[in-house]
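Student: Return a 3D structure for these sequence lines:
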Amino acid sequence: MERSLINLLKTCAVSPSLGRSAMAVHGSAIKSGFITRPSMQNRIVVAYVKCSLMVCARSVFDEMPQRNAVVESAMISGYSRCKKFDEARQLFEGSKEPSVVCCNAMISMYVHNDREVEGLNLLRDLYSMGVKPNEFTLSVVLLGCSNLEALEEGKQIHAFVTRGGFSLDLAVSNSLISFYARCGRMEHASFVFYHMPDKDVYSWTAMVTGYAQNGRTGDAARLFDVMPQRNVVSWNAMICGYQEQEDDEIAMEMYVRMLRKGQLPTSSTLSVILKCCVCLLQFGKALQVHDQAIKLGISSNVFVGSAIVDMYAKFGCMVDSQKAFDEILEQNVVSYSALASGYAQNGDILVAADLFNKMPEKNLVAWNFMIAGYVHNGLQIEALDMFSDMIQANVQPNQFTLSSILNACASPQASRNGRKVHGYAIKVGFDFYTTIGNSLITMYAEQEDIVSVLAVFKRMQQYDVVSWTAMVSAYVKNNRIHEARQIFETMPEKNLISWNTMIGGYLQIRNSSETDEEKYLALSGSSADALELFCKMKEFEIKPDHFTYNCVLVACASIGTLQQTRSIHTATITRGFDTDIGVANALINAYGKCGNSRDAEHVFNSLVNPDPVSWNTMITGYSQNGQGHKALQIFHRMCESGVQPNHVTFISVLSACSHAGEVEKGWELFESMSRDYGIERGQDHYACMVDLLGRAGQLCEAERLINDMPIRPDTVVWGALLGACKTYRDVDIARRVAKNILNHESINASVYVTMANIFADAGFWDDAAELRVRMREKQLLRSPGCSWIEIHNRKHSFLAGDKSHPEWNIVRMMLSTLYIHIKEDNYILDVG
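Tutor: Model (predicted):
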C-alpha cells in the first residue's frame, strides 16, 4: 500500500497538472496512517511543490518533525518558481543547519530572478555558516557573474576553483568558459578550454557561442568545423552569431547546411531564421520557414509563434500576423508585444494600444514598444504621456526607452521636453551609455543646436560607429558639409549607413547663393563630391544598397552625366536592385535629366507595377526634353491603367502642353483638375498655364488668368509672364508685371535685367539706361552666364568672364579660333 502511494506521488510530481491527484493521495496517506512516515511526508511535499501548490506543501512541511536538505531545497525552489522570494528567504533563514543543497537552491533562485548580487553575497556568507560550496554552487554563481558581467568577481571565483581543485570538473570549466565569453574575454575562455583534460559537446559549444556572441564569427567557424561532435545548440550558436553580426545571408547558408546534415531545427533556430528572412526581404523564404514550423509541430510554440507574428507584421501582412497570434497556444507578453508592435509599425496605433491594455502582464519590453510605436506614428505627446505612466507604474526605463523618448523630442518645438529627458538621463546615470549619447546627438542635431551636440559627444566615454555617423549627420543637418566630411574621414570604422549619410549629405546642402547659376555650380560641385565618394566606397568593398543608388542617381541627374548613369544602372542590375521601385524611378529621372528618353523608357517598361512616381517621372522627362506629345500619350496611358494622377502629375503634363503648344489641351487638363480629380490648383499649376499661354502669344489671356487667381500669385507666376513679354516685346504688360514682382522682391536682379533687355529690344534706350543706373544704385549684380560640358565622366562648368579654370589658356585659344570662324561666316554681333 505504502509503495503504491509513493509511486502515485512520483507520477504527480512529474506532471504539474495532477495537483488534485496529489491531494487525493495525501488523503489516502492520512487515512492509512502512512502520513507519519518521513519518506511519505517528503514525497507529498515534493509532489505539491511540483504542482505549484505551495500552501498545501507548506502545511505538510510545517508538520514534519524532521526535515532533510532535499525537502527544504524543494520548498525553496517551489517558492522561487512562484516568485515568492520572501517566503523562500524566511524558510532558509529558519533552517537550523543550512546544507549546501539549500544554499544552492537559494543562490539559484537569486541568479535566475535578476537578483544576482544577493546570490553573490550569500556565497560570501557560506563559510561563516559552516557550508562548503560544491561544483553546482560554483557553476550557478559563475552564471550570476555572467549576467552581471562582473569580471573581477568571476576571476576571484576562478582562483577559488583552481585552489579548491574544482578545475577538473567539466561543468565548472564549461561555466568558466561561458562566463569569460559573456564578459568579452575570449582569451581567458580559450585558456580554460585548451587546459581542460576532457571536453564534451557543451565545452565546444560554449567556445563557439562565445566567439559568435563577441563578433568573432571567423574564429567561431574555424572551431565549429573541427568539433568532434555537434548538437543543435552548436548550430544555433553559429546561425545566431551570424545574424547578430548582420551576416544574414551566411546565417541562411548555415541553416541550409544544418538541414543537409540531418539536424532538425528547434524553436530557437526558426526564430532566428525568420529574422534573417525579414532583414533580407525574402518573404517567400519566410513562408517556407513557417511551413516547416507547422510540419515540426512548433508553429504554435510561443517563441516560434511570436517570431512568425513579427515576421508577417514586418512584411505588412497584419491579417496573417493576427492569425498566427491566435494560433499560439499559450500567449504571453512576448507574443502580445510582437502583435501590438506590428500594428503600431503599420500605422494602427489604436489597435496596438488596445492590445497593450489587454496584456495579462506588462514588462519593460511591452512599455518600450508602445512608446516606440507612438513615436513612429508621429504622436510625440502620447509617447511622453506613456513614458510618464511607465515611471508612475514603477517600471524602470532602460537605454531603449530613453532612446525612443529622445526621438520623440527631436523637433525644435519639443526642445524643452528633450532637455528634461536629458536631465533625467544624467540623474539616473544613463547619459554615459553610448546608445543614449547617440540619441542625444540626433535630437540636438534636429533642433539645430550644434553646441549641445558637441557637448554631448565630448561627454561620452565610448564611441561606436553609430556615434560617429550621428555626428556626420548632425553637421549635414546644420549645413556644415565640410566639417561633416572631416569627421567622416577621421572615423575609425565606417559602415554602409556612414557612407550613405555622407553621400546623401552632399545632396542636402542648402545653398545661400542668390543666382540660379551659382546655385547650379554649388549643386554640381556637391553632386560631383557625392559621386566621388561613391567610387571611393567601392574601393573599400562596401556594398551599396537601394538608398546609395538612389542618392548617386540623383547626383547624376543634377549634373546630367549620362555615362555614369549607365555605369550605375549596370551595377544595379548586377546587385539585383534594378527591380526596386525607388531605384527604378531614380534611373528614369536620371536618364530623363540626361536627355536620354530611350533608356528612361526601357527602365519604365521593365516595371511590373509602376507607381505614381514612375508615371510622373516619365511625363516630366518627356516634357523637359521637348517631347510634349509623348508626355501627353503616357499621361493617357497612366489614366487608362487606373493610376490616379496627383498634383505633381498635372505640373508635368501642363508643362508638356506648353512645350508642345497644346493650348486647348492645356485648358482642358487645367479645368479637369478640380472637376474630375479633386486636386486643388497651386502656384505651380498657374505658372504652367501662364507659360503655356505666354508661349502661344496670348499674353492678355495670361495676365487675365493671373488677375483671376483665387490665391495671391507669387513671383514664379509673374516671372512666367515676364519671360513671354520679352519674347513678344510687349512693353506695356511687362511694365505691369515687373511692378508686381518688385512689390514682392524689390531687389530681384533678374527682373531689372529682363526689363532692360525688353526696353533695349523695343528701342527704349533711355528706359534701359535708367534701369541699369538703378541696378548700380541698389548694388544689384547681373549673374554671369553659365555653361557646362561632360568629358570622360567629368563635368566642367564655366561662368562668363571666369578665368579660374586650370586649363583656361587652352580654352582661350579655342575661343579665339571659334571667333575667327564666326567672322568668316559673316556673323555680326548684336550689341544692342
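Student: make it CA atoms for all contacts and neighbour counts henceforth
Tutor: OK.
Student: any idea how far Leu259 lies from Thr617?
Tutor: Distance, Leu259 to Thr617, by C-alpha to C-alpha, to the nearest Å: 47 Å.
Student: higher neighbour count, the two?
Tutor: Between Leu259 and Thr617, Thr617 has the larger neighbour count (other C-alpha atoms under 10 Å), namely 23 against 11.
Student: which residues does that one contact?
Tutor: Applying C-alpha atoms under 8 Å, 6 or more residues apart in numbering, we find Thr617 in contact with 585, 588-589.
Student: what's the closest of those to Ser268?
Tutor: Asn585 (39.7 Å; C-alpha to C-alpha).
Student: Flag every buried residue along stretch 352-359.
Tutor: The neighbour-count check on stretch 352-359 (16 or more other C-alpha atoms under 10 Å) flags 352-353, 355-356, 359 as buried.
Student: And those residues, which is closest to Ala724?
Tutor: In terms of C-alpha to C-alpha, no member of those lies closer to Ala724 than Ala352, at 56.8 Å.
Student: and the closest one, what helix or strand is that in?
Tutor: Secondary structure from DSSP states H and E places Ala352 in helix 349-358.
Student: packing partners for that helix?
Tutor: Using 3 or more C-alpha pairs under 8 Å, 6 or more residues apart in numbering; DSSP states H and E, the elements in contact with helix 349-358 are helix 333-345, helix 364-376.
Student: what about Cys409, how many residues close to it?
Tutor: Other residues close to Cys409 by other C-alpha under 10 Å number 27.
Student: for Tyr194, same thing?
Tutor: Neighbours of Tyr194 under the rule other C-alpha under 10 Å: 10.
Student: Tyr444 versus that one, what's the distance?
Tutor: In terms of C-alpha to C-alpha, Tyr194 sits 50 Å off from Tyr444.
Student: does Trp697 sit in a helix or strand, and which one?
Tutor: If you look again at residue 697, you'll see it is Gly, not Trp. Gly697 belongs to no helix or strand, assigned by DSSP H and E.
Student: Surely it and Lys726 touch.
Tutor: No: with contact taken as C-alpha atoms under 8 Å, Gly697 and Lys726 are classed as non-touching, separated by 11.0 Å.
Student: Which one's more surrounded, those two?
Tutor: The neighbour count for Gly697 versus Lys726, taken as other C-alpha under 10 Å, is higher for Lys726 (19 against 15).
Student: this one as well, want them side by side:
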Amino acid sequence: MRKLQYLSVIKKKAAETSKSKLEHLLCNATGEFDVVSANKSLTFYSQSGDLQHAREVFDTMPQRSIVTWNAMIAAYSNWNMISEAFQFITFMHSSNVQFNDVTFSTSLRVCGRALSSMSGKLIHVLVLKSGHLFFKLVGSALLYMYAKCCEIEDGKLMFNELHHRNEFLWSSMLLCYVECNLMAEAYYVFVKMPKRSVVDWTAMISGYAKSPNGYRNALKLFEMMRMDGEAVPNEFTLDCVLRVCCAMGHFSIGCAVHCFLVKSGYEHECSRSGALISFYCSCGSMHDAERLYEQMDKNQSLSASNELIGGHLKSGDIQKAESIFRNMPEKDAASYNIMIKGYAMVSRLSDSEMVFLDLPITTLSSLNTMISAYANSGEIGKALELFEAAKGEKDPITWNSMISGYVRNHEYENAIRLYSAMHRLSVCKTSSTYSSVIHACASLGTLKQGQLIHAHSEKTPYSSDVHVATALIDMYSKCGSFEDSREVFRCLTSPNVATWTAMINGYAHHGLGSDAISAFKLMLHSGIKPNAATLVAVLSACVHSGDTEMGVRLFRWMSQEYGISSSVEHVTRLVDLLGREGMVHEAEKVVRKMGIVADRILVASLMNAGRFPTEETTRMVRREMGFKKDPGFSWIC
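Tutor: Predicted structure coming up:
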C-alpha cells in the first residue's frame, strides 16, 4: 500500500515539479537514490500512457539497470511509438549496455511490428554473438519477427538449426506459418508437434478462419479437437468458430456453438468479446444481437458495443448505431473508426470528419480509416494530405488505403507510382497491395508493369493468394495475354467464386463463349455457388456463343436456384442475346415484365436488337416503356 501511495505522489507531483525536484522524489527515506523505486515509477507512467514523465524519470536517474532500459523500450513499443523504440534500442547499444534475453525479445518484436527485416537481422547477429539464441523468449521472438516480415525461409532455417526444440518453439514455428497464411506448412508442423495445447489448436482454427477457402477446414479441425480430447476448447477457440459461422452464414451451427458456450460457462466471455453479437448481426438476426447486448454490463462490453454498431451500420440503421455510440460509457479507437466508416458509407463525410477530430488520441488505425473514408467519398486530395502527414509512421495499411483510394477514383497512374515508391522503400506488401495495383495495371492495359508486379508477388507468401490470383487473371485477360490468365488459374488449388468469375469473364471477353460456359459448369460441379457477377459473365458468354437456350434457362433459374434477383446488367445481356437471335418481341416482353428502371445501356441494347421497321415504331416503343431520349443519343437503328 505504501508503495502505491508513493507512486501516486510521484505522478501527482511530477506535473508540477522540475527535474531537480523529481530527482528528490526518486530517493528513499535516507536520501539515497533507489533504482528499484525509480523503475517502478517509470513502469507506472508508461502503463498509464504518460511517456513524457516516464522519459523524464529515465533521464533523471543517475544509475540505470537493464530493467530500466527494457521498461523504456517496452513502453514505446506498447504504445505503438515504433520510431522512438528504435531510437532507444540504438541508444542502448551505443551506450555499451549489455542486452539480455528480455531486451532481445522486445527489440525483435519491435522489428516485427515495424516490418523491418533488415533491423531484425542485425539484432539476430547480436543474438548469435551473445549466445542468447537458445532462450525460449528470444527464439520465439525471432520466429515472430521473420513471420511478420514475410521472411519465412529465414525463420524455417533458424528453426531447423535449433536441435533442442521445446513446446514453446514448436508453437512459435506454427504461428510463424499461420501468420504468413501458409496453412499447408502450418498443418505439417501441427501434425509433427509432440504435444499440442489449446493455443496451438486455436491458432490453426484461426489461421483457416482468415481465408474463405479455409472455413470448412476450420470447422473440421474444431470437430477433430472435440473428438480428440487432447485440449478443451476455450473462449478464444469458440470465438474463432463463431466468426467462421458468421462468414459462412451457418446459423444452425452458430446456434449450436452458442449452446456449447452456455454449457461450458464461456457465454459471458464470448458475448463480451463481441463474437456472439457479430454472429447474430452477420446472420441478419438483429433482434437476438440486441437481446444479448441488453443483458450485458455496458461497462464491460466495449467490443460487443462496437460489433453491434457495425451490425446496425451494415443493416442501414445509422440512427441506432449513433445512439449506441453516443451512450457508450467508454470508447476505444475501434469505436471511432467504425463510425467514421459508417458515416462515409452513407455520404455523410462531414460527420466522419467530426468523429475523427473528436478522437482523444489520433492513432495510426484512425488515420488509415479516415484516409479510406476520404478516398471512398472522392476526396482524394484530402486523403493524400493525411497520407503525407503520417510521415515515418506509415504502416502497410496506410499505403494500401492510399493505393486502393487512387484505384477507386480511377487515378491508376498515381496508384502505380505509389506502389513503386512502396517497393523502393522496402515496405512490406500484402494481398491488398498486389490486388489493388494489379487492378490499376488492368485498367490501363499496361502488360509489362503488370508482369513486373506479378514477379514481385511471386517472391512473397501471396503468390498463391486467391485475391491476387483473381486480379492477375483479370489483368492478363484485359491486356490480351489470355494464356497467362489460364496459367494463373491452373496453379490455384482452391479457386473461389471471384476467381471463377474472372476466368469466365476472360473467356467471354476473348470470344470463347463455349469455353466460358464449360468453365461455369465446372464451377458448379466443384460445389461453388455463383453470385450476381458470375451470372452476368455467363450471360455475356451466351451472347458470344449464341447459346440462347442456356442464356434463357439461366436467367429463369437465377432467383429459383441461386436466390439472385435480376439486375439491369442481367436484363441487358439477355436482351442483347435475344436480339441477336431475332427474338425482338421476347426481348421487349422481358423488359416490360421486369418493370425495372432502364438505364442507357439497356435502352441501347433493346433499340439495337429491335430492328424495328420504322422510326415511328421505335418512338412508339420508347414512349410506351417510359424511355427518355438523351440529347445527342439517337434512337435510329
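Student: Could I get the contacting residues of the most centrally placed residue in the second structure?
Tutor: Residue closest to the mean C-alpha point of the second structure, counted by C-alpha atoms, centre = their mean, is Ser432 at 8.0 Å. Counting by C-alpha under 8 Å, 6+ apart, Ser432 of the second structure touches 400, 467-468.
Student: what's the closest of these to Ala247 of the second structure?
Tutor: His467 (16.6 Å).
Student: Could you count how many residues lie near Ser48 of the second structure?
Tutor: 10.
Student: any chance you could map the helices in the stretch 351-500 of the first structure?
Tutor: In the stretch 351-500 of the first structure, the segments counted as helices under DSSP state H, counting those that start in this stretch are 364-376, 380-392, 399-408, 415-427, 434-446, 450-459, 465-477, 481-490, 496-506.
Student: Val716 of the first structure reaches Met689, doesn't it?
Tutor: No: using C-alpha under 8 Å, Val716 of the first structure is not in contact with Met689, being 11.8 Å away.
Student: which one of the two has more residues nearby?
Tutor: A count of neighbours by other C-alpha under 10 Å puts Met689 above the other of Val716 of the first structure and Met689, at 26 against 16.
Student: can you give me the strands for the stretch 551-700 of the first structure?
Tutor: Under the criterion DSSP state E, counting those that start in this stretch, the stretch 551-700 of the first structure contains no strands.
Student: where do the helices sit along it?
Tutor: Secondary structure of the stretch 551-700 of the first structure (DSSP H, counting those that start in this stretch): helices at 562-575, 581-593, 597-605, 612-624, 628-640, 647-660, 663-676, 683-695, 699-707.
Student: Pull the residues that contact the third one.
Tutor: Helix 597-605 of the first structure has contacts (C-alpha under 8 Å, 6+ apart) with 584-585, 587-589, 591-592, 610, 614, 618, 621-622, 625.
Student: Let's see that with 6 Å instead.
Tutor: Contacts with helix 597-605 of the first structure, where a contact means C-alpha atoms under 6 Å, 6 or more residues apart in numbering, come from 588, 591.
Student: Now do that helix and helix 612-624, the angle between them.
Tutor: 160 degrees (axes from the mean of the first three to the mean of the last three C-alpha atoms, to 10 degrees).
Student: and if you look at the second one?
Tutor: Per the same axes, to 10 degrees, the angle that helix 581-593 of the first structure makes with helix 612-624 is 0 degrees.
Student: Which strands or helices does helix 581-593 of the first structure pack on?
Tutor: The contact analysis (3 or more C-alpha pairs under 6 Å, 6 or more residues apart in numbering; DSSP states H and E) places helix 581-593 of the first structure against helix 546-559, helix 612-624.
Student: repeat that for 10 Å
Tutor: helix 546-559, helix 562-575, helix 597-605, helix 612-624 (3 or more C-alpha pairs under 10 Å, 6 or more residues apart in numbering; DSSP states H and E).
Student: Those helices into CSV, with extra columns for distance to Gln288 of the first structure?
Tutor: Formatted as CSV, these follow (distance: least, C-alpha to C-alpha, whole Å):
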stretch, distance to Gln288 of the first structure
helix 546-559, 26
helix 562-575, 24
helix 597-605, 31
helix 612-624, 32
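Student: Nearest approach to Trp667 of the first structure belongs to which of the ones you listed?
Tutor: Closest approach to Trp667 of the first structure among those (C-alpha to C-alpha): helix 612-624, 16.9 Å.
Student: Leu259 of the first structure contacts Pro265, correct?
Tutor: Yes: using C-alpha atoms under 10 Å, Leu259 of the first structure is in contact with Pro265, at 7.6 Å.
Student: What are the boundaries of the strands in the stretch 201-350 of the second structure?
Tutor: Using DSSP E, counting those that start in this stretch, strands in the stretch 201-350 of the second structure do not occur.
Student: average distance between the helix holding Ala352 of the first structure and the second structure?
Tutor: Helix 349-358 of the first structure, aligned to the second structure and superposed, deviates on average by 3.3 Å (mean C-alpha distance after the TM-score superposition for the first structure).
Student: and that helix, how far out from the chain's middle?
Tutor: 23 Å (C-alpha atoms, centre = their mean, to the nearest Å).
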